[in-house]
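In: need the 3D shape of this:
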Amino acid sequence: MSALFNFQSLLLVILLLICTSSYVHGIFPTFMNNHKQGFMGIFWKAARIGERLSPYISICCVVMAVSMMIGS
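Out: Got it, this is the predicted structure:
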């Protein structure tokens, strides 16, 4: 089943996108700051969300991990 049709998988993909973008922005900040528009702008926005809401994102990651362990 595709991640687009399963809500839990869609949330997992979004969380992974936010976490990965924040990590890459921490390592290469100038790379993402030069691409604020277009397709790469999605990653810049995800990195910004991850930086500003990092406690909530980390709690969501832990909750998602627990729900996947229990649901399996």
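
In: only C-alpha atoms for contact and neighbour calcs from this point on.
Out: OK.

In: ranges for the helices of the protein?
Out: Here the chain has its helices, by DSSP state H, at 7-27, 29-33, 40-52, 54-71.

In: point out the most buried one among those.
Out: Of the helices of the chain, the one with the most neighbours on average (mean count of other Cα atoms under 10 Å) is helix 40-52, at a mean of 18.

In: one more to put side by side:
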Amino acid sequence: MSALFNFQSLLLVILLLICTCAYLHQIFPTILDRNKQGLMGIFWKAARIGERLSPYISLCCVFMAASVFIGN
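Out: Okay, the predicted model is just below:
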């Protein structure tokens, strides 16, 4: 089943995207800062969400990891 049709997998993909973009923005800030608009702007917005909501994002990652661990 595709991650787009399974809600838990979709949330996991979104969380991984946010975490990855926030990490890349810390390492290479110019790559995401020059692409604030258009299709590549999604990654810049995800990095901003990851930076500003990092405690909540990390809690969501812990909950998702626990649900995957308990579910299997």
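
In: can you say which of the helices of the first structure is nearest to residue 1 of the first structure?
Out: Set against residue 1 of the first structure and scored by Cα to Cα, the helices of the first structure come closest in helix 7-27, at 9.5 Å.

In: mean deviation of that closest one from the second structure?
Out: By mean Cα distance after the TM-score superposition for the first structure, the fitted helix 7-27 of the first structure averages 0.2 Å away from its aligned residues in the second structure.

In: what's the angle from that helix to helix 54-71?
Out: 140 degrees (axes from the mean of the first three to the mean of the last three Cα atoms, to 10 degrees).

In: quick one: contacts of helix 7-27 of the first structure?
Out: For helix 7-27 of the first structure, contacts defined as Cα atoms under 8 Å, 6 or more residues apart in numbering pick out 3-4, 31-32, 43-44, 46-51, 57, 60-61, 64.
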